[in-house]
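>>> Would you be able to build a 3D model of this:
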Amino acid sequence: MRRVGIVLLGLCMGAPLLAQQAGAPWGYEGKEGPLNWGKLDPAYKACASGKEQSPIDIRGAHPNRKLQPIEFHYISGTMALVNNGHTIQITPPAGSYIVVDGVRYDLVQFHFHHPGEEAVKGALPDMSLHLVHKSADGRIVVVAVRLNEGNPNAVLAALWQHLPKTVGATDKLTEEMNPAGLLPADRAYWTYEGSLTAPPCTEGVRWLIFKQPVELSRSQLRSFATLYKVNSRLIQATRGRKIQASE
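So this is what the prediction gives:
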């Protein structure tokens, strides 16, 4: 895993589908990079002035026995892939959802970041997977899976065969897959209140970050890194926010 200090030249993104597509162009390098997002468009002001921004370094988490397990109700289906210029975004068929604190959140899309965005005691994973969910009243929950180099990942192998190589390109995974195959066996998690990690950096997003990482092979890691060398945001200040840990 990589240390936070090594990657301070341009980290992190969040939920591109839910980001304001009509706003000013943004990216991960130069004048359109994360350090300038708040200056690019008035709609992005939270990126600079927000008090509960994401991602953060997970440390000092408080165990909470009252935290309930996340209920996953994911279904198998074909997947639509797009290279949107910020990441590879995958849209599943309607019907997959989670239940958190008795509320249903539908799976809207999932996408990847390189290097990973969720630091744990200063260490960043090689990549991150973000599964973006939305409730009927518009609340957002993002489930984050940390990905580290190791054994080949069979589910990613199927997806990686269809990676759109150029911005705007699309593809489709015609054989059915279930997003649950991308989750770790141990579903214990950390949770905190944060934001989207891409413009407009909207706050009020609940993050659920699995403690157990998932492995992918070096070749799978390199395949994504060839498309996106860096598409992650800098670690943001915690500002006294409470991080809770399930058991």
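>>> Could you use CA atoms for every contact and neighbour count after this?
Fine.
>>> what residues are up against residue 120?
57-59 (C-alpha atoms under 8 Å, 6 or more residues apart in numbering).
>>> Kindly list the longest helix within the protein.
The helix spanning the most residues in the chain, taking DSSP state H as the definition, is helix 218-227.
>>> One more, so I can put them side by side:
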Amino acid sequence: MKSTKVIHWILVCLLFSFSTISVVLGAEKTTHSWGYEGDNNPSQWGRLSAEYETCAMGLFQSPIHLTPSNLIRQDGKIETHYQPTPLVINNNGHTIQINYEPGSYAMINGKKYELKQFHFHTPSEHSLNGKKSDMELHLVHQNEKGNIAVIGVFIEAGKANSTVTTIWNHLSETEGIQEVKEQIINASDFIANNASYFHYQGSLTTPPCSENVIWNVMREPLEASRQQIDQFMKLYPMNARPIQEHNNRLVELIINQSS
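Model prediction:
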């Protein structure tokens, strides 16, 4: 009986690994249908497939509540080394995702992670001081060992964002990938180096909800206009996973002297 359970968990782990790579690299579809409402809403993700079991059984799931009362450190930092890339928009049925060319990376607490893609959620998935923002941007990275690190940025209504404008100008209601090669964007427009951020260990916020994801959520928000936010919401009125149990995780607020 024990050997059977061991084999089962080995197979599950292999499925998690494959699914995680697919999500990070921007696969258009996952194996099983999931969503944010109806019968396949987040409360049901863990029951849809064996490869999604971590969504229900995981102890270090994301997103979570964040608060400045967390442990404060001053010995960490994020440095982004993002290059311009041709605009490739993937409307994957769950969000608007921008796939990134190889060669751009972030140094997160001294470790190198290559930028693979970024995408958007509304409202924000994480909350700060019990309050959610209008949207949240996730810049998804992966290192040579396959480990994932995400930089999260809150988005609040304010001034229009020029990079968001460029992307939104090419949005389509039709699912699929659009290559706008004549249009160049740069993810460095979204994030300031050496900004203060919350650092913790969590998971992907979409199936398969794989854990051991290093989260780095910027303390200061990005601005986008109300019109830009509403334009996204016409396609995806709500695509945020609910807040998950904290389970006494260590969450650090890394404050840099320059921020």
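>>> circling back to that earlier point, could you tell me where the longest helix of structure 1 falls in structure 2?
Per TM-score structural alignment, the counterpart of helix 218-227 of structure 1 in structure 2 is residues 226-235.
>>> residue range for stretch 143-158 of structure 1 in structure 2?
With TM-score structural alignment as the criterion, stretch 143-158 of structure 1 aligns to 151-166.
>>> What residues sit buried inside that stretch?
Within stretch 151-166 of structure 2, the residues that count as buried by 16 or more other C-alpha atoms under 10 Å are 151-157, 163-164.
>>> before we move on, back to that, how much does the match of helix 218-227 of structure 1 stray from structure 1?
Average distance, stretch 226-235 of structure 2 versus aligned residues of structure 1 after superposition (mean C-alpha distance after the TM-score superposition for structure 1): 0.4 Å.
>>> Could I get the buried residue list for that stretch?
So, applying 16+ other C-alpha under 10 Å, buried residues of stretch 226-235 of structure 2: 228-229, 232-233, 235.
>>> helix or strand for the residue mapped onto residue 195 of structure 2 from structure 1, which one?
By TM-score structural alignment, residue 195 of structure 2 lines up with residue 187 in structure 1. Residue 187 of structure 1 is part of no helix or strand, with elements assigned from DSSP states H and E.
>>> Please list all residues in contact with residue 187 of structure 1.
Under the criterion of C-alpha under 8 Å, 6+ apart, the neighbours of residue 187 of structure 1 are 69-70, 210-212.
>>> which of these tops the neighbour count?
Using other C-alpha atoms under 10 Å as the neighbour criterion, residue 210 leads the contacts of residue 187 of structure 1 with 23 neighbours.
>>> separation between that one and residue 247 of structure 1?
Residue 210 of structure 1 sits at a distance of 11 Å from residue 247 of structure 1 (criterion: C-alpha to C-alpha, to the nearest Å).
>>> now do residue 171 of structure 1
In this view, residue 171 of structure 1 and residue 247 of structure 1 are 39 Å apart by C-alpha to C-alpha.
>>> Looking at the two, which is more packed in?
Between residue 171 of structure 1 and residue 247, counted using other C-alpha under 10 Å, the more crowded position is residue 171 (17 against 13).
>>> Okay, and the alignment partner in structure 1 of residue 47 of structure 2 sits in which element?
In structure 1, the residue matched to residue 47 of structure 2 (TM-score structural alignment) is residue 39. Using DSSP H and E, residue 39 of structure 1 falls within helix 37-40.
>>> To what extent does that helix diverge from structure 2 after superposition?
Averaged out, helix 37-40 of structure 1 is 0.4 Å away (mean C-alpha distance after the TM-score superposition for structure 1).
>>> So which residues make contact with the helix or strand just after that helix?
Using DSSP H and E, the helix or strand that directly follows helix 37-40 of structure 1 along the chain is helix 46-49. With C-alpha under 8 Å, 6+ apart as the test, helix 46-49 of structure 1 has contacts from 37-39, 53, 199-203.
>>> Farthest pair within these?
Maximum pairwise distance in the contacts of helix 46-49 of structure 1, criterion C-alpha to C-alpha, is 17.5 Å, between 39 and 203.
>>> the more surrounded of these two?
Higher neighbour count among residue 39 of structure 1 and residue 203: residue 203, with 19 against 16, using other C-alpha under 10 Å.
>>> Chain neighbours aside, what residue packs nearest to the equivalent of the more buried one over in structure 2?
Alignment note (TM-score structural alignment): residue 203 of structure 1 maps to residue 211 of structure 2. Of all residues not flanking residue 211 of structure 2 in the chain, residue 203 sits nearest, at 4.0 Å (C-alpha to C-alpha, 6 or more residues apart in numbering).
>>> And residue 209 of structure 2, by the same measure?
Once flanking residues are discounted, residue 209 of structure 2 sits nearest to residue 55: 5.1 Å by C-alpha to C-alpha, 6+ apart.
>>> neighbours around the one you found, how many?
The burial count for residue 55 of structure 2: 28, using other C-alpha under 10 Å.
>>> ditto for residue 64 of structure 2
Per other C-alpha under 10 Å, the neighbour tally for residue 64 of structure 2 reads 22.
>>> which ones are touching it?
Residue 64 of structure 2 neighbours (C-alpha under 8 Å, 6+ apart): 125-127, 243-246.
>>> Look at whatever residue of structure 2 lines up with residue 104 of structure 1 and tell me its secondary structure.
Structural alignment (TM-score structural alignment) places residue 104 of structure 1 against residue 112 in structure 2. When classified by DSSP: H, G, I helix; E, B strand; the rest coil, residue 112 of structure 2 comes out as strand.
>>> Translate residue 63 of structure 2 into the numbering of structure 1.
Aligned counterpart of residue 63 of structure 2 in structure 1: residue 55 (TM-score structural alignment).
>>> tell me the contacts of the match of residue 203 of structure 1?
54, 58, 60-61, 201-204.
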